[in-house]
Each structure stands twice: as C-alpha cells, then as structure tokens.
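**Q** Provided below are the primary sequence and the corresponding predicted coordinates.
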Amino acid sequence: MMKARTLPSYLVQRFHGWRATSYQNNRAWYRRLAESGQHPRAMVISCCDSRVHVTAIFGADEGEFFIHRNIAGLVPPFTSDGKTHGTSAAVEYAVTALGVAHVIVVGHSNCGGVKGCHDMCTGHAPQLEEKTSFVGRWMDILRPGYERVAHLPEGEILPALEKQAVLTSLENLMTFPFVKEAVENDMLTLHGLWNNTGEGELEQYDPERDSFVII
C-alpha cells in the first residue's frame, strides 16, 4: 500500500477558507476557466524556492501564467535523446500547444541551487559530484555559467552566478528548434528577470547593455 496520508489539518482549514471566500466570490470565473481551457499569455520558469512567488509579484490571477518550477529555474539545452525531460516538455507544451507570447525566466537572490553549483564547482560539495545526485546532475547545466564568473572576487561570484543561471536558461531556450522559430517569426519573446527577495526588487536583463537593470 502507498505510504500516503491525509492532509495536515491546517491545510484542510485553509482550503475550506479559500473555497468559502475566493472561490465563492469568483465562482463564475473558475467555471469558465474549467470549461474553456487555459489561454495564458506567458510561461514563467522559476525556482522551486518557497520565497519566490511569481503570481504575487505580478498580481496574477488564475489562468494568466503557465508556470514551471525547478531547482534554480534552469532550462537544459535541447536534446533528442528520448529520455524524460520535464522542463523541456513544459517548454514544448507552452510554446507549441498553448502558443504563449512570452517565456519569462526568473532567478532570485540567495538561491540554494546556485550555491550548490558554486560549491560543487569549487570542490566543496563532493556529495553533488556523485552520479546518483539528482541535484548535482541538474546543476551541471550551470557549469558553463560558473566558468564565466569564476574569475570574480569571491564575494561577487554567487550573485553573478544567480544571474548567469537566467542567462544560461535563455541561451538554452534558443537551442529548441520550435522556440528559435517562434522567436525569429516574432511570435514569441524571451525575458530574463532576477528577483531580490529581501529587498522586493526586480531586475531585468537588457541585451543592449548586456546587464541586469532594476525595473
């Protein structure tokens, strides 16, 4: 038998509170979404980190964003090896089936996944070097980004690497044929953001300046 249990009582209480307020006040909208399907304008790729709340940042309602979250908000490069790739599948569905107009990659401050990559690349996280480490093999995606910032003073590497995670994902997105085609045909735009969670700030990548600037 599966070792699953019922929800903790505090979550059950929160659900009933939501159903009695938000759902009841917007019942027609929820039913319309359920019947007509989703038509999000943008896909957001962000970190699993519980402090990153993209719907709250943008004041988004249900149905606005197609959201995919993973460790450090990374996008792997395109491959046709036939293996299971959850992030790649999400990107494919968003672009080819939902026809989103924007793909937004969101990085953030104090990212544990990025720190893990830093520690692994500097030889301070041997557990992540193990072939059996899912986190380590996932953070291999960011190794090229680390090489680009490894020359910086020690105190500057981690913040720079957090932004390299965003840039690496944007670069990898363009290796997907259907993404590249949509971008070149002006059917899709890519955006890179970095969220300073402690200060409530948001920076966006400006390709003309080749840097992140505060919005």
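**A** That came in fine, so what should we check first?
**Q** use CA for all of it now, contacts and neighbours both
**A** OK.
**Q** host element of the one residue sitting closest to the centre of the chain?
**A** With distances taken as C-alpha atoms, centre = their mean, the chain has Ser46 as the residue nearest its mean C-alpha position (1.9 Å). Take DSSP states H and E as the rule and Ser46 turns out to sit in strand 42-47.
**Q** can you pull the buried residues of that strand?
**A** For strand 42-47, the neighbour count (16 or more other C-alpha atoms under 10 Å) marks Ala42, Met43, Val44, Ile45, Ser46, Cys47 as buried.
**Q** which single one of those residues is nearest to Thr87?
**A** Relative to Thr87, the closest of the buried residues of strand 42-47 is Ile45; by C-alpha to C-alpha it sits at 8.8 Å.
**Q** how near is that closest one to Leu193?
**A** When C-alpha to C-alpha, to the nearest Å is applied, the distance between Ile45 and Leu193 equals 10 Å.
**Q** quick one on the thing from earlier: from the buried residues of strand 42-47, which single one is nearest Val100?
**A** After measuring the buried residues of strand 42-47 against Val100 - C-alpha to C-alpha - the closest member comes out as Ala42, at 5.1 Å.
**Q** how far is stretch 5-25 from where the chain is centred?
**A** Relative to its chain's centre, stretch 5-25 lies at 27 Å (C-alpha atoms, centre = their mean, to the nearest Å).
**Q** quick one: contacts of it?
**A** Residues lying outside stretch 5-25 but in contact with it, judged by C-alpha atoms under 8 Å, 6 or more residues apart in numbering, are Tyr30.
**Q** next, the one to line up against it:
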Amino acid sequence: MQSFPSSLLNGYRNFMSGRYVDERERYRSLAEEGQSPTTLVIACSDSRSAPETIFDAGPGELFVIRNVANMVPPHEPDGQFHATSAALEFGVKVLKVRDIVVMGHGRCGGIRAALDTTSAPLSDGDFIGKWMGLLKPATEQIQNNDVMTPAERQTALERISIRNSLNNLRSFPDIQMLEESGNLALHGAWFDISTGELWVMDAKTGDFTRPEV
C-alpha cells in the first residue's frame, strides 16, 4: 500500500500551524452556519491558476468550479451527468451568488490541445477531445488564420472561450432571468501566468483591458 503524498502532509501541517490558527474562528463559524459566498468563479483545473490565490480569498469567500479550460457547456437537461451544470445550479439556486466570473488564463493546456489536433488524446471518443469540441467552430476559424502567430492564436482562443462560456451561461433559464432582473452579474477575466496580469472583459464590447489596481 502506497503512502499518502508527503508533500500534502507537510502542507497540511503548515496549514494547521499557520493559516488555520489565524482563521480558526472563521472556520468554526463556516462549519456551524454554512457558506454564503457572493461570487462564483469558473476557472481552469490548471494548477497555476487557482482563483483563491489570485484573488487572495479566504475560506468561504468564493464558490469555485474548475474544469479543463474553464468552460461552461450549454444548458442541456438531457438526464446525463453534468458536473459543471450541477455546480452552477447549486451556486445560483442554493447559494444565490450575485456575481459569476469566467476566468481563463494564458498558456492553457486545454486550449493548446484544441488548436493542435496532433496532440493526444484528442479523438472524438476521448473525454478531452469531446469537451474541447464545445469550441470547435471558433477553433477552426483560428486554426486557419495564417496571419497570427501560434502564441497569438492561443491567446485569442483563450479569450474567445471566455466569451463563449458567458453566452452558454445565458442559455440557463434561471441565470438569464436573474441577469435580466439585475440580481446576477456575469463577468469575464483572463489571467497571465507569466506576468501576473489580470485582464477584465468589458461587458459591452467584449474587449479585455487591465483594470487599475
């Protein structure tokens, strides 16, 4: 029987002697009263782009959904298993979040795989290939753009993916209704791993700009 990863145990010891000591009362309160985050973040599973770290969030402050390439599928109540949609439903209906942020990032492996059809696994039968198929129309347009460099194509699709996910969010009836009534706001953001820069999407134009911080 293999032992539990020592790096995780060491990290846990540091957590218990450090952050947990500082925030013990908050954890106890969260345990007794439950969570009530006002912001839901849909982020990539990439280990380099954790929203809690990027936004310096404490326990109970963010409800986070992470998957490959931070994507939201369209609303499909077909009786199948939909993890992202289920988490969205919980955040919107149960936690009643006020903001949803779709946050992409630079050098995303899922986006790179979508653009490079020679990468494995990317057949239609593989999980990654089928998942990234959500971006197929945009991917095909960018792949055929010879004016752009590979890095430019990658960044472009990373940001297009964010806009695509925001559009898919609006296919969920409850989300559309709450946004139209002013009780829910949808946002897009893109994080550059190499520089630490955060780019925020303009809701009207779709352009990404750096906010003043």
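**A** That came through fine. Fair warning: this is a prediction, and the values are worked out from it, not measured in the lab.
**Q** any idea what the TM-score is?
**A** Scored by TM-score structural alignment, normalised by the length of the second structure, the superposition of the two chains gives a TM-score of 0.92; 208 aligned residues with a C-alpha RMSD of 1.6 Å.
**Q** that older thread, output the buried residues of strand 42-47 of the first structure in JSON lines; the columns should cover distance to Trp18 of the first structure.
**A** Conversion of these to JSON lines gives the following (distance: C-alpha to C-alpha, whole Å):
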{"residue": "Ala42", "distance to Trp18 of the first structure": "25"}
{"residue": "Met43", "distance to Trp18 of the first structure": "25"}
{"residue": "Val44", "distance to Trp18 of the first structure": "24"}
{"residue": "Ile45", "distance to Trp18 of the first structure": "26"}
{"residue": "Ser46", "distance to Trp18 of the first structure": "25"}
{"residue": "Cys47", "distance to Trp18 of the first structure": "25"}
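**Q** need the counterpart of Gly107 of the first structure in the second structure.
**A** With TM-score structural alignment as the criterion, the equivalent of Gly107 of the first structure in the second structure is Gly104.
**Q** Pro207 of the first structure now?
**A** Superposed on the second structure with TM-score structural alignment, Pro207 of the first structure falls opposite Ala203.
**Q** buried ones in the top helix by length along the first structure, by neighbour count?
**A** Secondary structure of the first structure read by DSSP state H shows that its longest helix is helix 154-173. Using 16+ other C-alpha under 10 Å as the burial criterion, the residues of helix 154-173 of the first structure that qualify are 157-170, 172-173.
**Q** same check, this time on stretch 194-204 of the first structure
**A** Taking 16+ other C-alpha under 10 Å as the basis for neighbour counts, the residues of stretch 194-204 of the first structure that come out buried are Trp194, Asn195, Leu202, Glu203, Gln204.
**Q** ok, residues contacting that stretch?
**A** 51-52, 106-109, 162-163, 166, 191-193, 212-215.
**Q** for Val95 of the first structure, give me its contacts.
**A** If you count contacts by C-alpha under 8 Å, 6+ apart, Val95 of the first structure has them with Phe178, Val179.
**Q** swap the cut-off to 7 Å and go again
**A** Listed by C-alpha atoms under 7 Å, 6 or more residues apart in numbering, the contact set of Val95 of the first structure reads Val179.
**Q** how about it, what's its match in the second structure?
**A** For Val95 of the first structure, the aligned position in the second structure is occupied by Val92, per TM-score structural alignment.
**Q** please apply the same query to Val44 of the first structure.
**A** Val44 of the first structure is assigned Val41 in the second structure as its aligned equivalent, the criterion being TM-score structural alignment.
**Q** swap in Phe78 of the first structure?
**A** Going residue by residue (TM-score structural alignment), Phe78 of the first structure aligns to His75.
**Q** likewise Leu188 of the first structure?
**A** Pairing criterion TM-score structural alignment: the partner of Leu188 of the first structure within the second structure is identified as Leu184.
**Q** which parts of the second structure are strands?
**A** Under the criterion DSSP state E, strands of the second structure are mapped to 39-44, 62-67, 99-105, 185-191, 198-201, 208-209.
**Q** how close does the first one sit to the first structure?
**A** By mean C-alpha distance after the TM-score superposition for the first structure, the fitted strand 39-44 of the second structure averages 0.4 Å away from its aligned residues in the first structure.
**Q** go on, the second one?
**A** Using mean C-alpha distance after the TM-score superposition for the first structure, strand 62-67 of the second structure ends up 0.3 Å from its aligned counterpart in the first structure, as a mean over the superposed pairs.
**Q** for the fifth one, same thing?
**A** Compared with the first structure after fitting, strand 198-201 of the second structure deviates on average by 0.9 Å (mean C-alpha distance after the TM-score superposition for the first structure).
**Q** burial measure for the residue nearest to Leu134 of the second structure when sequence neighbours are not counted, as a count.
**A** Of all residues beyond its chain neighbours, the one nearest Leu134 of the second structure is Pro73 (7.1 Å), with distances taken as C-alpha to C-alpha, 6 or more residues apart in numbering. Other residues within reach of Pro73 of the second structure by the criterion other C-alpha atoms under 10 Å amount to 19.
**Q** repeat for Ser45 of the second structure
**A** For Ser45 of the second structure, the neighbour count with other C-alpha under 10 Å is 17.
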